[in-house]
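Trainee: heads up, no residue letters with this:
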């Protein structure tokens, strides 16, 4: 049985096979849209500022 996933960009159903060279995306276009979003820093990973052990509380 072949796994089916949703394209992260457009939510189209995509078979996870070696034939799909764009997986997990459905197409080159969706892959490029996602790459552009990363380049424009639309995706972020939340983080706390580092704690300096030399700082007094």
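Mentor: Nice, I can see it. On a predicted model such as this, the values are computed, not experimentally measured, just so you know.
Trainee: can we go C-alpha only for contacts and neighbour counts from here?
Mentor: Will do.
Trainee: next, count neighbours for residue 24.
Mentor: Look at residue 24: counted by other C-alpha atoms under 10 Å, it has 20 neighbours.
Trainee: and the comparison structure, right after this:
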């Protein structure tokens, strides 16, 4: 059984082991920029704020 070569999640090009899981420094920087601009978010279950009746 052969494995398919992994592809860059940003552009789809073959992965370069130096920048894994990306193909280049550019794609790694694009991904980092998306985290900084909050394009990616980790879902959380935040509790609702307390109401005055609960105090």
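Mentor: Thanks, I have the structure now. This is a predicted model, so every value here is computed, not measured.
Trainee: can you tell me, leaving aside adjacent residues, what's nearest to the most centrally placed residue in structure 2?
Mentor: The C-alpha lying nearest the average C-alpha coordinate of structure 2 belongs to residue 40 (C-alpha atoms, centre = their mean; 5.8 Å). Of all residues beyond its chain neighbours, the one nearest residue 40 of structure 2 is residue 34 (6.3 Å), with distances taken as C-alpha to C-alpha, 6 or more residues apart in numbering.
Trainee: tell me which residue of structure 1 lines up with the one you found.
Mentor: Taking TM-score structural alignment, residue 34 of structure 2 has residue 37 as its aligned residue in structure 1.
Trainee: on that earlier part again, the residue nearest to the centre of structure 2 contacts residue 32, correct?
Mentor: No: using C-alpha atoms under 8 Å as the test, residue 40 of structure 2 is too far from residue 32 to be in contact (9.7 Å).
Trainee: ok, residue 37 of structure 2 to residue 12 of structure 2 distance?
Mentor: Residue 37 of structure 2 sits 22 Å away from residue 12 of structure 2, taking C-alpha to C-alpha, to the nearest Å as the criterion.
Trainee: how about residue 4 of structure 2?
Mentor: Taken as C-alpha to C-alpha, the span from residue 4 of structure 2 to residue 12 of structure 2 is 13 Å.
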